[in-house]
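Engineer: my questions are about this predicted structure, shown below with the sequence.
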Amino acid sequence: MSQALADTPTRPPRKDLVKAFVAALSGTSLEWYDFAAYSVASALVFGDLFFPSHDPLSGTLLAFSTYAVGYLSRPLGGFVFGRLGDVLGRKQVLVTTLLLTGVATVLIGLLPTHGQVGALGAVLLVALRFAQGVGIGGEWGGAVLLSSEFGDERHRGFWASAAQIGPPAGNLLANGVLAALAASLTPEQFLSWGWRVAFLLSAVLVIFGLWIRVKLEETPVFRELQQQGDQAAAPLREVFTEEPRALISAILSRVGPDVLYALFTVFVLTYVTKELGLPQSWAVAGVMIGSTCQLALIPAAGWLSDRWGRRRVYAIGALGGAVWPFAFFPLIGGGSAPMLVVGVIVGLLWHSLMYGPQAAFVSEQFSTRLRYTGCSLAYTLAGVIGGALAPLLFTSLFAYFDSWIAPACYLLATCVVTLVGLAISPRAARAA
């Protein structure tokens, strides 16, 4: 079946497109709430509760190591659920990934700490973090296709951005819940049981997300593939043998945004509190305000890519992200709360210019019959190279060189990698 036929089936009613947009946005937001709650807890409490150490830096490094497990397990989710998504359909897989991530998150909220069961608590924490990563690994590719395959390619950048709004929305919700808990409880209460509430709330949120997804129809593009009997028999093998350049381009294009996001939403929490000695609430507020801005910036960047081209908008974000840390760290060095907020907002602006067009750019690199697998592999493998190690490397580089310049150069290098990925796109005409 031709690529054009698969990409442009009979257009469904607009209400179905809106429903798909909401389903992709809500489900991805809920899964990223789970993931973000863990990320924030890694920076704030997990070091003390599960990895006690007389050296605060060591505890933070160990906590961030479990953060990396959530990325390292994503390729497994990408391999398994990507294949199923191209064989069985988008909808069924997305229900499974949401349920897997939600159950793992609720169980984290019930875990005994090191003080209660010793090292077993840390082992269980890593295992559940692994399960979270598997679910997220299968989620992104399907969420992107869920929204983009209900529309037409002229507006794919905007509609596909639904899945991209999930991380800042989930991050905002997780930070908001944890900030509210920290503000309403004493430090002792928050460390003892307050942080658990954020994870247990995931049960309610996941039920809501499942309700929306179960009611949704399969995408018209996949239904047409089924009618033609053109589903891939071995999508994993076919992606590696038939579309390797597309896969490499998509992977490289995702590295810079992942690392930049880790700097401005995870590492900044540790840097501001432990290096600058500023109140924890300032760092959390900066991330929350920046994430709020992204709720509008990401779909705006997707919309812009429909008019200016994916690669052009994406490249502007990569260039801005490469140089901004060299202004950001001196800017916040004076200990000003407003400058911290402005610095995070601008950092996430550059991220939005990459992240908004990313879903459409990555999905357009692959033929329709291999798209779920290709997107999932690109997303998860790039996460291992970029996001998995970023908080750990930021912390280690800063500790070794005792300067913010080393982390800034690391981000600069990853943004260059992203520009290379954009340049080698095999479908440059569509993405230009």
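Structural biologist: Alright, I've got the coordinates. Numbering: from 1, shown residues only.
Engineer: switch to C-alpha atoms for all contacts and neighbour counts from now on
Structural biologist: OK.
Engineer: skipping its backbone neighbours, what lies nearest the spatially most central residue of the chain in space?
Structural biologist: The geometric centre of the chain, computed from its C-alpha atoms, lies nearest to Pro167 (Cα atoms, centre = their mean), at 5.1 Å. For Pro167, the nearest residue in space outside its immediate sequence neighbours is Trp32; the separation is 5.3 Å by Cα to Cα, 6 or more residues apart in numbering.
Engineer: before we go on, here's another structure to hold up against the first:
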Amino acid sequence: MNRFRGALDESPPLWWSILYFFSLLTGYYVLRPVRDAMGASSDAVAVFPQAWVAWAQSHGQDIGDFTLQVLFTGTFLVMLALQPLYGALVARWPRRVFLPAVYVIFIACLVGFYVAFLRDWPGRGMVFFVWTAVFNLFAVAVFWSFMADVFDDATAKRFYGYIGAGGTVGALLGPAITRVLVERIEVANLMLVSIGSLCVCLLCIYKLRPWALRREQMRGEATGERAMGGSMWAGLRLVWQEPLLRAMATLMFFGVMVGTLLYNEQAAIVRNAFGADAARATRYYANIDLAINLFAITVQLLFTRTLLRRFGVGPALLIPGFAVLLGFCALAASPFPMLVAIVQVTTRGSEFALGKPGRETIYTRVQREWRYKAKAFIDTFVYRTSDVSTAWLHKGLAGFGSQVVFTAGIGATLVFIFSAWRVVKLQRTLPGATLPGDTRR
């Protein structure tokens, strides 16, 4: 706590960065249990348009049997369409315009969902599921890109653990709000809670802007107050050309594959347990999110800062992979529900507490086009490509039983660990690299 107070006194932007991430994840995690309940719902009419349900029935199929596969495919297609639009926004507009614009658009969408859930419009579940996934990826990707403008590599290694912990507190508060209020104020009014959180994010962007300008001036970098220029497809080109970015993309792809295999197995369990009871399913997912974030904040406060400063990004990227490998080996031997929940907590908690801060510190040492274009491509398009392909892979594997699913997960985890090792090796070629154990900076 003394170190934390000292960091806050030393770095005024740290206050606003913590509040920003806290508010962002509070707003998202208020919505996430609603999204997960939609994905696990057995009420096909609540999730899909009536015309889709009728078309599937006319062909002798129950669309509810393919809920997650259809939702992940829809998310992928929407992400595919939005990626060039985001690239054009970043290329043509300065930071002071496109950062607030992203959040204003999301606020406008939440107003629409408030009406949809209030009036029980058919098909609301599908649209909300896809939108929430897009919101999570773009809003969080934009946040970390902005943090790389505000902090340099040395301060990132010192402060990103605190910023991550602030986000985790928000991720704890969000599902707690949903758990307490969902049966009292109904799902529609949760949208208004999330809107309030995003308004705080806009205030934090305004307050942090001078610090980003100051850092750019001190380092002689091109200011983010001018349009970045370049092609809307620059993110794809950079990932294709640069070995480090390719390794980061591979790490993302297989990390998401591991998480999606686990998530889909969990959804099957929830569907069998709660059926069409959306409130109970929402409360169940809220409890899982609370456990994950309690685990994450413990690691963030006690270990993340020390690991990054003393040993660099290596342990932060490799430890989650070995933790997942151990969990999947246990599940392949004995896939019972409680163990699935424990591995879910460990997998997502270690990603939030170690993997994410470790990757984000790397982006503080690269040019802005890498931070905003290549990073967004990896965090959105690569992420959702893995999501949708794994969702259909799981559908094929699930027929052979849970043990086969988790055995496939072991193979994906091994590639994930190898990709993490490649990232650790390649990032040492970047400017400002420090050897493990060098804490002078």
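Structural biologist: Received the coordinates, thanks. Treat the numbers as computed from the prediction; the structure is a model and nothing was measured.
Engineer: superpose the two chains and report the TM-score.
Structural biologist: The TM-score (TM-score structural alignment, normalised by the length of the first structure) is 0.74; 401 aligned residues with a Cα RMSD of 4.2 Å.
Engineer: how close does the residue nearest to Pro167 of the first structure get to Leu72 of the first structure?
Structural biologist: In this structure, Trp32 of the first structure and Leu72 of the first structure are 16 Å apart, going by Cα to Cα, to the nearest Å.
Engineer: same question, Ser39 of the first structure
Structural biologist: As judged by Cα to Cα, Ser39 of the first structure and Leu72 of the first structure stand 15 Å apart.
Engineer: compare those two (neighbour count), which wins?
Structural biologist: For the pair Ser39 of the first structure and Leu72, the greater number of neighbours falls to Ser39 (27 against 22), based on other Cα atoms under 10 Å.
Engineer: wait, what's in contact with the counterpart of that one in the second structure?
Structural biologist: For Ser39 of the first structure, the aligned residue in the second structure is Asp36 (criterion: TM-score structural alignment). With Cα atoms under 8 Å, 6 or more residues apart in numbering as the criterion, the residues that contact Asp36 of the second structure are 129, 282, 285.
Engineer: which one of these is nearest to Asp62 of the second structure?
Structural biologist: Phe129 (19.2 Å; Cα to Cα).
Engineer: please report how far the closest one lies from Ala273 of the second structure.
Structural biologist: Applying Cα to Cα to Phe129 of the second structure and Ala273 of the second structure gives a distance of 21 Å.
Engineer: now swap in Asp62 of the second structure and tell me
Structural biologist: 19 Å.
Engineer: neighbour count: the two, which is higher?
Structural biologist: Per other Cα under 10 Å, whichever of Asp62 of the second structure and Ala273 has more neighbours is Asp62, with 15 against 12.
Engineer: my guess is the more buried one contacts Val53, does it?
Structural biologist: Yes. Contact between Asp62 of the second structure and Val53 holds when scored by Cα atoms under 8 Å: they sit 7.5 Å apart.
Engineer: which of the contacts of Asp36 of the second structure show up in the first structure as well?
Structural biologist: Contacts conserved in the first structure for the contacts of Asp36 of the second structure, using both residues aligned by TM-score structural alignment, their matches' Cα atoms under 8 Å: none at all.
Engineer: helix/strand/coil for the closest residue to Pro56 of the first structure other than its chain neighbours?
Structural biologist: Distance criterion Cα to Cα, 6+ apart; nearest residue to Pro56 of the first structure, sequence neighbours excluded, is Gly47 at 7.7 Å. Following DSSP: H, G, I helix; E, B strand; the rest coil, Gly47 of the first structure is assigned to helix.
Engineer: show me the contacts for Gly47 of the first structure.
Structural biologist: Contacts were defined as Cα under 8 Å, 6+ apart; by that measure Gly47 of the first structure touches 53, 56, 59-60, 62-63.
Engineer: now, which of those residues lie within strands?
Structural biologist: Using DSSP state E, the subset of those located in strands is empty.
Engineer: which one (most neighbours) among the residues you listed?
Structural biologist: Tallying neighbours with other Cα under 10 Å puts Ala63 at the head of the contacts of Gly47 of the first structure, with 28 neighbours.
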